[in-house]
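Peer 1: Any chance you could fold what I've pasted below:
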Amino acid sequence: MTMQDPRDKYRDEEVPDQHQEQPGLTEQTLPGPDHGEKTYRGSGRLEGRKALITGGDSGIGRAVAIAYAREGADVSIVYLPEEQEDADATVALIEQAGRKAVALPGDIRDEAFATQIVADTVEQLGGLDIVVLNAAYQKDRDGIENLPTEEFDRVFRTNLYGMIWTARAAVPHLQPGASLIVTASIQAFSPSPSLVDYAMTKAAQVAFVRAMAEELGPRGIRVNAVAPGPIWTPLIPATGWEVDRLAEFGQDTPLGRAGQPAELAGAYVYLASEDGSYTSGAVLPVTGGKHL
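Peer 2: Reported below is the predicted structural model:
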């Protein structure tokens, strides 16, 4: 692969006016996100591993699923039922890499479901070595006085409750060398007022990662987070922003553009692989140069 100027990568793609309802779908996201379908090349760094990815149908989750499969892992993805079309495409990409794929539709706001996905993954893949807690929900907020209780409850139950329920169920199945990886955010460190409830959950996720790294380290289980900056996924046009904000999304980074899901895949591979064997309790920024 030839070296490229990171400022110019993807820059020519304009963002048209678009509006989606949550959770957002890949086909309706313009320009289409790059998940590494044509570019990610594996080298066997996760050969034989078993991975569970929440929010694995699209965006960052799909990019991680592609990378893990091409690195030799079998992959189970969790997604909302209305994202079935995206999930089918991700399953096909995993299987094209010659790995086993498991599709688990449901809502991780439901404690029983968020717990059951672990047992289903262990049963269908024959074990569990990597857990990527990636599912998330965000929405633009027009002032805290206009923040409905049912909305911040949805954010907290998706981003925190579901994460904890799945992690709690997963830990007893994890052996030394296993890895828990949380998708945090630059919002944990530099919160936007219009994403206040989302940012609060991301800050809590960082605390979770640091505490769990201390708790699980003596058992040989590593716990880390990736903190994305502005990444172009279906979640973004479904956040509720106006066309001008969408068009400017990511342009305030030092690299001058939004990132693509494919540009995060390597971070998740590193944290799950033996390359990251001495990395735990870390928050790895992939932010286009923005500081955490």
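
Peer 1: can we go C-alpha only for contacts and neighbour counts from here?
Peer 2: Will do.

Peer 1: how about the helices of the protein, start to end?
Peer 2: 59-70, 84-96, 111-125, 149-156, 162-170, 196-216, 243-247, 265-272 (DSSP state H).

Peer 1: Can you check which of those helices gets nearest to residue 253?
Peer 2: For residue 253, the closest of these is helix 243-247, at 13.8 Å, according to Cα to Cα.

Peer 1: That closest one: how far from the chain's middle?
Peer 2: Relative to the centre of its chain, helix 243-247 is centred 23 Å away, using Cα atoms, centre = their mean, to the nearest Å.

Peer 1: Could you also give me the structure for this second sequence? I'd like to compare it with the first:
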Amino acid sequence: MDSKSAQHQEHQPGREAPMYPAPDYMPLYPGSGRLEGKVAIITGGDSGIGRAVSVLFAREGAKVVIVYLEEEEDAEKARDLIEGEGSEALLIAGDVGDPDFCKAVAERVIKTFGRIDILVNNAAEQHVREDLEDLDAEAMKRVFDTNIYGYFYMIQAVIGHLKENARIINTASIVAYRGHPELVDYAMTKGAIVALTRSLAVRLADRKILVNAVAPGPIWTPLIPASFPPDKVERFGTETPLGRPGQPNEVAPAYLLLASEDGRYITGQTIHVNGGEFPSS
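Peer 2: Model prediction:
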């Protein structure tokens, strides 16, 4: 990150195409077939962490379904990247805060690919609230609709299609553990995601379906310039022990661990990828 990184986007959840420097999303190593034959749904898979996970999963052999809100350019780029890895991509645009849309996603995936093996709940939005008075009920509801209800609706939609050894991976955040003074509602949803992950892991253990979470720290994604003013974007991530923000392709391997056979004895857990911060568990 250099001085050119001072930037801002007005649209949530942000677009990757105009970011500078561009986030690093390409996998860091050759694939080894760890997800061969699998079908993965990734919400928010068009950009940021979701894009990095999508491309990595494709490199490891999975067919990838990208669920996104409306960022067509980012989604088409992600499709090109997945197909460039020799895999298949399905793009589905819509709002995960709508339970009927989530049901339609699951039905379309089954119709197209015949199975669902992995669900990555990753779509999110956040808004800086300088004053608690700005946190009106409707604004807070919108964040909850995307960040926690959207996760639950997607789980409800796919749960009947998941078989033994299926995986659900939720994107939490470091703010679920240490909070954030200007992202109170966002932090609330991320805390709820941790509780959802732990509860669902116990509930689904007898079906041998594994449920885990990844809690990223400061990662350079479109959500950052779409959330913070340019001066804060410019300094983003510099206060971590490693002194820089992380890149999406530095988080994606945690999702691969949890999605693959390497993670077959992990459930109800959260992997922290945050540049050296030590949140309370």
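
Peer 1: Please work out the TM-score for the two chains.
Peer 2: TM-score for the superposed chains, counting by TM-score structural alignment, normalised by the length of structure 2: 0.96, backed by 279 aligned residues with a Cα RMSD of 1.3 Å.

Peer 1: picking up where we left off before, and of the helices of structure 1, who's closest to residue 11 of structure 1?
Peer 2: Here helix 243-247 is closest among the helices of structure 1 (Cα to Cα), at 11.6 Å.

Peer 1: Trace residue 114 of structure 1 over to structure 2, please.
Peer 2: Using TM-score structural alignment, the partner of residue 114 of structure 1 in structure 2 is residue 102.

Peer 1: What residues does its match make contact with?
Peer 2: Contact analysis of residue 102 of structure 2 by Cα atoms under 8 Å, 6 or more residues apart in numbering lists 96, 153, 154, 157.

Peer 1: cutoff 6 Å now
Peer 2: Neighbour list for residue 102 of structure 2: 96, 154, 157 [criterion: Cα atoms under 6 Å, 6 or more residues apart in numbering].

Peer 1: so which of the residues you listed persist in structure 1?
Peer 2: Contacts conserved in structure 1 for these, using both residues aligned by TM-score structural alignment, their matches' Cα atoms under 6 Å: 96, 154.

Peer 1: of all the contacts of residue 102 of structure 2, which comes closest to residue 65 of structure 2?
Peer 2: Looking across those and measuring by Cα to Cα, the closest to residue 65 of structure 2 is residue 154, at 12.9 Å.

Peer 1: Alignment lookup: that closest one to structure 1.
Peer 2: By TM-score structural alignment, residue 154 of structure 2 lines up with residue 166.

Peer 1: circling back to that earlier point, distance of the closest residue to the match of residue 114 of structure 1 other than its chain neighbours from residue 222 of structure 2?
Peer 2: Counting by Cα to Cα, 6 or more residues apart in numbering, residue 102 of structure 2 lies nearest to residue 154, which is 5.3 Å off, once chain neighbours are set aside. Using Cα to Cα, to the nearest Å, residue 154 of structure 2 is found at 22 Å from residue 222 of structure 2.

Peer 1: between those two, which one's more packed in?
Peer 2: residue 154 (27 against 24; other Cα atoms under 10 Å).

Peer 1: how far away is that one from residue 105 of structure 2?
Peer 2: From residue 154 of structure 2 to residue 105 of structure 2 the distance is 8 Å (Cα to Cα).

Peer 1: got a list of contacts for stretch 204-218 of structure 1?
Peer 2: Stretch 204-218 of structure 1 is touched from outside by 223, 224, 280, 281, with contacts defined as Cα under 6 Å, 6+ apart.

Peer 1: corresponding residue for the third one in structure 2?
Peer 2: Going back to what we said before, that points to residue 280 of structure 1. Aligning on TM-score structural alignment places residue 280 of structure 1 opposite residue 267 in structure 2.

Peer 1: circling back to that earlier point, correct me if wrong: the match of residue 154 of structure 2 contacts residue 113.
Peer 2: No: the criterion here is Cα atoms under 6 Å, and residue 166 of structure 1 misses it with residue 113 at 8.9 Å.

Peer 1: In structure 2, point out the residues matching stretch 126-144 of structure 1.
Peer 2: The alignment of stretch 126-144 of structure 1 onto structure 2 (TM-score structural alignment) covers residues 114-132.

Peer 1: okay, now residue 49 of structure 1: neighbour count?
Peer 2: A count of neighbours around residue 49 of structure 1, defined by other Cα under 10 Å, yields 22.

Peer 1: Identify the residue of structure 2 aligned to it.
Peer 2: For residue 49 of structure 1, the residue aligned by TM-score structural alignment is residue 38.

Peer 1: same check, this time on residue 58 of structure 1
Peer 2: Aligned counterpart of residue 58 of structure 1 in structure 2: residue 47 (TM-score structural alignment).
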